[in-house]
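Enquirer: how would this look folded up:
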Amino acid sequence: MANWTAFGILSRRGRTTVVGTATSDSKARPMFSRSRTCLVALGALLLSACAAGGSIAQGQPKPDWNLADMPSQNGRIFLVTGGTSGIGYESAKALAAAGAQVVIAARNPERGEEAIASIREETPDARVRFESLDLADLASVHALAERLTAALPRLDGLINNAGIMEPPERGTSADGFEMQFAVNYLGHFALTEELLPLLQKADAPRVVTLSSIAARLGAIHFQDLQFEQDYDPAGAYQQSKLACLMFALELQRRSDAAGWGIQSIASHPGVSRTNLQVNNGFVRRSIGRFVLQPAARGALPTLYAITAPDARGGSYYGPTGMMELRGSLGFAQVPAAATDAQAIARLWSVSEELSGTRYPSRIAD
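Expert: Have a look, this model is predicted:
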């Protein structure tokens, strides 16, 4: 998912460091001060990118991995949230072309039918269907899980892809949560828990959760998790994508500890042309024409994570070019905040409470 905060278009409250919590400053910054902060953040990302190129981690994916390298997915079943456009659509299309049965879950049935028709133009025998899902409504999440549990023999892969980016005005979900937190993170947190039994029925189930390079600038604002005191579109987006990354890594740790047998992997698409840019201004959209990569290219880290035999649970995949904006496939840099054990445990506990879900200590045989 594209995110222009990587270029230093930061929050009003100056939340530029990657920490567990952040202080609040509701006063607007002078332009020169904000520019200086942007340059500092940009420099930090450049240093991180340079450091990433200094060594090759064991098990590094083949840099030129593409759809031709994807193994057959015949007989496998996948659920892709937000699969009607962008990264989700490209992921669903590729999986269907590889022989998988694909369920696209999204809010708009009309766009769902359009996506299915488009996929079948390229793959006439594609086994793809639409299911209604509003991640901003936990009742809708629960209803989808119930329908799928009744209809499917198993679920081989779940791609937690759907998301929104930086709505200028603070919105709230049906359950009263800040909209980006609800859609990007909490809805997926609840959906994954409810689908655990269905995932366990597969031989080698995987859950891939999409984060963003914005996670590097994020913080979990436990003192104002819903941004009720001072809404900041960029800060709320960064928080939600950091939460997604923390969730993916912690899900793998818990799977290992409890013997769930589920591989949990995170991915990000760099900066790609998707409908997330709807809230970007004219200047950001104009620059994006020269920077953004096609959505099909941005979907490769996710497709590698969900299908490649060598993909590793607990890993984070993305582009490896400058600042991870685009480029060859590889391991993405994990920000320090995403490995803060205390913050992860606190976020997990809060998320269970807010979503009304409870992950089991183990899954029954």
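
Enquirer: only C-alpha atoms for contact and neighbour calcs from this point on.
Expert: OK.

Enquirer: Give me the neighbour count for T357.
Expert: 16 (other C-alpha atoms under 10 Å).

Enquirer: did I read that right, it in a helix?
Expert: No - counting by DSSP: H, G, I helix; E, B strand; the rest coil, one finds T357 to be coil, located in no helix.

Enquirer: For it, which non-adjacent residue is spatially closest?
Expert: Nearest residue to T357, sequence neighbours excluded (C-alpha to C-alpha, 6 or more residues apart in numbering): A190, at 6.2 Å.

Enquirer: Spell out the residue ranges of the helices in the stretch 251-365 of the chain.
Expert: Listed in chain order, the helices of the stretch 251-365 of the chain (DSSP state H, counting those that start in this stretch) span 282-291, 295-298, 300-307, 341-355.

Enquirer: returning to what we had before: how many neighbouring residues does the residue nearest to T357 have?
Expert: Around A190 there are 23 residues (other C-alpha under 10 Å).

Enquirer: Surely it and V141 touch.
Expert: Yes - here A190 lies in contact with V141, judged by C-alpha atoms under 8 Å, at a distance of 7.3 Å.

Enquirer: residue contacts, the closest residue to V334 other than its chain neighbours?
Expert: Distances taken as C-alpha to C-alpha, 6+ apart place Y316 nearest to V334, at 7.2 Å, with adjacent residues excluded. Counting by C-alpha atoms under 8 Å, 6 or more residues apart in numbering, Y316 touches I265, A266, S267, H268, F331, A332, Q333, V334.

Enquirer: Any chance of the residues you listed in JSON lines with neighbour count and distance to G218 as columns?
Expert: Below are the contacts of Y316 laid out as JSON lines (neighbours: other C-alpha atoms under 10 Å; distance: C-alpha to C-alpha, whole Å):
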{"residue": "I265", "neighbour count": "28", "distance to G218": "19"}
{"residue": "A266", "neighbour count": "30", "distance to G218": "16"}
{"residue": "S267", "neighbour count": "33", "distance to G218": "16"}
{"residue": "H268", "neighbour count": "31", "distance to G218": "15"}
{"residue": "F331", "neighbour count": "23", "distance to G218": "19"}
{"residue": "A332", "neighbour count": "23", "distance to G218": "16"}
{"residue": "Q333", "neighbour count": "20", "distance to G218": "14"}
{"residue": "V334", "neighbour count": "19", "distance to G218": "12"}
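
Enquirer: and this one, so I can compare the two:
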Amino acid sequence: MLGRDTARGASAVAELRGAAGRAEVTFQQVDLGSLASINAFGENWRARGEPVHFLMNVAGVMAIPQRRTTTDGFEMHMGTNFLGHFALTGLLLPALHAGNARVVTVSAAVGRWTMARLDPADLQAEQQRYTPMGAYARSKLAEIMFAAELQRRAASTGISSVAVDPGTAVTNLQRHVKGAAGSISRALATMIGYPIERVAENALYAAIMPNPTDTTLIGPSHFIQRCASPKDVGIPPLAREAGVRDALWRRAEAVTGVTFGLTGGGQA
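Expert: Predicted structure coming up:
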């Protein structure tokens, strides 16, 4: 397990060990808003020489009221939700190859429904008016594009990649959504969303489903998500634009300094 908060990480480890008996669970501190932190973890893992069989990219921030940046100057949503996961996955690529890994990237419903086009040349949203949900939505669309493009590029290498919309639930992630929008969001989550214990089911299904493609997106099968089961709902039209996906990938490599060496045929 990786996370930014060591105290919360230790608590999660204790809870898992208590629930799963003799399960081997460890925690390492990594801040996805810091390339230095991500690089340090990547170097340490490579030195261990251990394979990775499953990677769940799930960390995130949501609807931060005022535009903020990461330590590397990235807009906070794009930097944490997309670029942090992109860099982490790229640095773990040798271990992912060794483990014939499944990479699951957790997006959100807003990534499927957003009408906001993603401009790879303006990842930091410097050329448009900042809105909390707009920035969050673009980062979640970027995650879907990343998962789809990784599946396309890495399919012949033994690595598979799936995006997932875990469904709606009331969580601490929504703490920044203020005012009427926040009240409505939490009310809808309570009425139509999953109990928190079920939110993980879509992600777990994405981790084990057979034969994903670069259009696969696992999500709730019904708008009323309390009675939904996981299914492939397909990536949204905006995520199918091959030119934009390729440009996003190249831009992410350029700004993070992490290159995958992958083309559509696998390793370059």
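
Enquirer: Leaving out sequence neighbours, find the closest residue to A59 of the second structure.
Expert: N81 (6.7 Å).

Enquirer: sec struct for the equivalent of F27 of the second structure over in the first structure, please.
Expert: Using TM-score structural alignment, the equivalent of F27 of the second structure in the first structure is F130. At F130 of the first structure the chain is in strand, as set by three-state DSSP.

Enquirer: Over to the one 10 residues further on?
Expert: Secondary structure state of S140 of the first structure, per three-state DSSP, is helix.

Enquirer: One more: the one 5 residues further on?
Expert: At A145 of the first structure the chain is in helix, as set by three-state DSSP.

Enquirer: What is the burial count for the equivalent of S161 of the second structure over in the first structure?
Expert: Aligned by TM-score structural alignment, S161 of the second structure pairs with S264 of the first structure. Neighbourhood size, S264 of the first structure [other C-alpha under 10 Å]: 29.

Enquirer: State the distance from the closest residue to T114 of the second structure other than its chain neighbours to V61 of the second structure.
Expert: Nearest residue to T114 of the second structure, sequence neighbours excluded (C-alpha to C-alpha, 6+ apart): A137, at 6.2 Å. Look at A137 of the second structure and V61 of the second structure: by C-alpha to C-alpha, to the nearest Å, they are 11 Å apart.

Enquirer: And G79 of the second structure, by the same measure?
Expert: In this structure, G79 of the second structure and V61 of the second structure are 10 Å apart, going by C-alpha to C-alpha.

Enquirer: Those two: which has the busier surroundings?
Expert: Higher neighbour count among G79 of the second structure and V61: G79, with 28 against 18, using other C-alpha under 10 Å.

Enquirer: How about the contacts made by the more buried one?
Expert: L32, G33, T69, T70.

Enquirer: Let's verify the second one: helix, strand, or coil?
Expert: Taking three-state DSSP as the rule, one finds G33 of the second structure in the coil state.

Enquirer: Not counting sequence-adjacent ones, nearest residue to the residue nearest to the spatial centre of the first structure?
Expert: A centroid search over the first structure (C-alpha atoms, centre = their mean) returns L210, at 1.9 Å, as the residue closest to the centre. Excluding its sequence neighbours, the residue lying closest to L210 of the first structure (C-alpha to C-alpha, 6+ apart) is S267, at 5.0 Å.

Enquirer: Surely that neighbour and T302 touch.
Expert: Yes - using C-alpha under 8 Å, S267 of the first structure is in contact with T302, at 5.6 Å.

Enquirer: so what sits against both of the two?
Expert: Common neighbours of S267 of the first structure and T302 are listed as V208, L210, Y317 (criterion: C-alpha under 8 Å, 6+ apart).

Enquirer: I'd assumed the first one was in a strand, is it?
Expert: Think V208 of the first structure. Yes - assessed with three-state DSSP, V208 of the first structure lies in a strand.

Enquirer: hmm, back to that, find the helix or strand that the residue nearest to T114 of the second structure is a member of.
Expert: Assessed by DSSP states H and E, A137 of the second structure sits inside helix 132-154.

Enquirer: V103 of the first structure too?
Expert: Here V103 of the first structure, judged by DSSP H and E, is contained in strand 101-106.

Enquirer: Which positions in that strand come out as buried?
Expert: Residues of strand 101-106 of the first structure classed as buried by neighbour count (16 or more other C-alpha atoms under 10 Å): Q101, V102, V103, I104, A105, A106.

Enquirer: Kindly report the same for stretch 151-160 of the first structure.
Expert: For stretch 151-160 of the first structure, a neighbour-count test (16+ other C-alpha under 10 Å) marks R154, L155, D156, G157, L158, I159, N160 as buried.

Enquirer: can you redo those as CSV with distance to L325 of the first structure and secondary structure?
Expert: Shown next, in CSV, are these (distance: C-alpha to C-alpha, whole Å; DSSP: H, G, I helix; E, B strand; the rest coil):
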residue, distance to L325 of the first structure, secondary structure
R154, 35, coil
L155, 31, coil
D156, 30, coil
G157, 26, strand
L158, 25, strand
I159, 21, strand
N160, 21, strand
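
Enquirer: Tabulate those in a markdown table, adding columns for distance to R285 of the first structure.
Expert: As requested, those are exported to a markdown table (distance: C-alpha to C-alpha, whole Å):
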| residue | distance to R285 of the first structure |
| --- | --- |
| R154 | 41 |
| L155 | 38 |
| D156 | 37 |
| G157 | 33 |
| L158 | 31 |
| I159 | 27 |
| N160 | 26 |
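
Enquirer: In stretch 18-33 of the second structure, which residues are buried?
Expert: For stretch 18-33 of the second structure, by 16+ other C-alpha under 10 Å, it's Q29, V30, D31, L32, G33.

Enquirer: Show me which of the residues you listed is closest to T263 of the second structure.
Expert: Distance to T263 of the second structure, by C-alpha to C-alpha, is smallest for L32 among the buried residues of stretch 18-33 of the second structure, at 25.2 Å.

Enquirer: before we move on, the earlier item: what lines up with the residue nearest to T114 of the second structure in the first structure?
Expert: Matched by TM-score structural alignment, A137 of the second structure corresponds to Q238 in the first structure.

Enquirer: Hmm, L225 and its match touching each other?
Expert: No - Q238 of the first structure lies out of contact with L225 (C-alpha under 8 Å); the separation is 12.0 Å.

Enquirer: can you count the residues close to Y136 of the second structure?
Expert: With other C-alpha under 10 Å as criterion, Y136 of the second structure counts 24.

Enquirer: nope, I196 of the second structure is what I was after
Expert: 12.

Enquirer: Just give me the match in the first structure for it.
Expert: Using TM-score structural alignment, I196 of the second structure sits opposite A295 in the first structure.
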